[in-house]
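Asker: Take this sequence and fold it.
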Amino acid sequence: MEKNNVILVDEQDQPIGTMEKMEAHRLGVLHRAFSVFIFDKNGRMLLQQRAAQKYHGGLLWSNTCCSHPYPDEATTAAAHRRLTEELGFDTALTEIFSFTYKAEVENHLIEHEFDHVFAGEYEGDVKINPDEVADYCYTSMNEIQAALQSKPAKFTSWFRIVFPQIEAWWQQHYAQPKPKEIV
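Answerer: A predicted model of the protein is given here:
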C-alpha cells in the first residue's frame, strides 16, 4: 500500500524513489520526514509522549508531532495532516529549517531522514489520538533543557539532535525582549 511508503531522497532532498516505511528504517535509507514544533504565546513548547505501541520511541517524549509525507503529498500538507491526526487540531505552520540526521533507535531500526522542521503557535484544545500519543504538556525551554541534561533517555533521539537548532530559533522568536510602549 502506497501510504506505507516513504519518499527516498538524495542529500539535496530530491526524490529518487519510494520504499516501504519499515524496510527504509531497517536499512537506514535516507528518506523525507518532517517535525512540527508548536509553542504557546509564552514560548512554551508543546511536547508529546509517544504512545507505548509505536514501532519505536514508545513512551518517549518528543516534539509536538513528526512523520513522513506520503508519496505525491506535499510536506506541508503532511505536517498539517499529522498534527490533526495525532493531536486533534491544526494551526498555521512555517517551515523554519531542514536538516539531515542518522540515528539508531529501538528495535534495530535506523532513522536516516531529511527532516523539514515546522513551527507554529496554538493555545486551544488538544484531543490526543491514543494510538499515537500517550500524553502531552506545554513546557518551558529551560525545563526542557534541564530534562535533556538530567534524563536524556526519556526523549527521542531526533528530539535530542534537533533541540539545539530549535532553541537557537526560539531565542530569536520568543526570548527577545519586547519593545517598551511609549506612553
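Asker: Please count neighbours and contacts with C-alpha atoms only from this point.
Answerer: Noted.
Asker: From residue 98, how far off is the most centrally placed residue in the chain?
Answerer: For the chain, the residue nearest the mean C-alpha position is residue 35 (2.7 Å; C-alpha atoms, centre = their mean). The gap separating residue 35 from residue 98 is 9 Å, by C-alpha to C-alpha, to the nearest Å.
Asker: Quick check: neighbours shared by these two?
Answerer: Common neighbours of residue 35 and residue 98, using C-alpha atoms under 8 Å, 6 or more residues apart in numbering, are 115, 116, 117.
Asker: and which of these is nearest residue 174?
Answerer: The closest of those to residue 174 turns out to be residue 117 (C-alpha to C-alpha; 17.1 Å).
Asker: Now show me the structure for the sequence below, then we'll compare the two:
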Amino acid sequence: MELWDIYDESRVKTGKTMERGSSFKEGEYHLVVHVCIFKSSGEMLIQQRQPFKKGWSNMWDITVGGSATTGDTSQKAAERELFEEIGYVFDFSQVRPHLTINFGVGFDDYYLIEADVEIDKLKLQYDEVQQVKWATKDEIIQMLEDGVFIPYYKNLIGLLFEMRKSYSAHSQ
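Answerer: Below you'll find the model as predicted:
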C-alpha cells in the first residue's frame, strides 16, 4: 500500500494522507516528480515501460517519474524514483526543480540533470522499466508522432531540452 501526502492548492501539506488509487476530494492534490538525465552531448536518457505496467504500457517515457510518498520532499522523491527505477544515485539535496507544472490533482516537478551515465551499468527495476536508451530531441519528437512515446506536448519536450542547463525562462 502506497500512501501520499495531501496538499492544498498552495502546495502546503494538509497533514492528511491518501492511499494510491483513492479518489481525490475537492481541493486535494499530490506531488509527482520527473527526472530527466541528459548526456553532455545533449541526448536524454529515456525508458521503455514494461508491457504489464498499468498506464502507458510498453511506451517510452522520460528518464524516470513517480509520485512522492508520505514524508517525501520533492528532492527525496526524485532521489528515490531515480534509484528505484534505474539504480542511479544522485544527491538532490541542493537541487531545485527546473519547472513545476500544475495538473488536475497535483503538482509535477521536473528535475533536469546532466550526467554521462553508462547505461549498461544501470540496474533497471523489473516491475517498471523494460529498457533504457539515449535519444535526441528530434528522435523523441518522432517517437511522439509514431505514438510510441507517452503523449507529452512536443513543446514540453523541446522546453526540457532548452532548459537543461538553466533555471531561467530566458535564453540569456
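Asker: surely the residue nearest to the centre of structure 1 meets residue 67?
Answerer: Yes - Residue 35 of structure 1 is in contact with residue 67 according to C-alpha atoms under 8 Å; the separation is 6.8 Å.
Asker: Same question for the residue nearest to residue 89 of structure 2 when sequence neighbours are not counted, what's its three-state structure.
Answerer: Leaving out its chain neighbours, the residue that sits closest to residue 89 of structure 2 by C-alpha to C-alpha, 6 or more residues apart in numbering is residue 83, at 5.6 Å. Look at residue 83 of structure 2: counting by DSSP: H, G, I helix; E, B strand; the rest coil, its state is helix.
Asker: thought residue 83 of structure 2 was touching residue 77?
Answerer: No - using C-alpha under 8 Å, residue 83 of structure 2 is not in contact with residue 77, being 9.9 Å away.
Asker: Looking at the two, which has the bigger crowd around it?
Answerer: Between residue 83 of structure 2 and residue 77, counted using other C-alpha atoms under 10 Å, the more crowded position is residue 77 (23 against 18).
Asker: which residues sit in contact with the more buried one?
Answerer: 33, 66, 67, 68, 69.
Asker: what kind of secondary structure is it in?
Answerer: Applying three-state DSSP: residue 77 of structure 2 is helix.
Asker: In structure 1, what residue corresponds to it?
Answerer: In structure 1, residue 77 of structure 2 lines up with residue 78, judged by TM-score structural alignment.
Asker: Tell me the residue in structure 2 aligned with the residue nearest to the centre of structure 1.
Answerer: So, by TM-score structural alignment, residue 35 of structure 1 is matched to residue 34.
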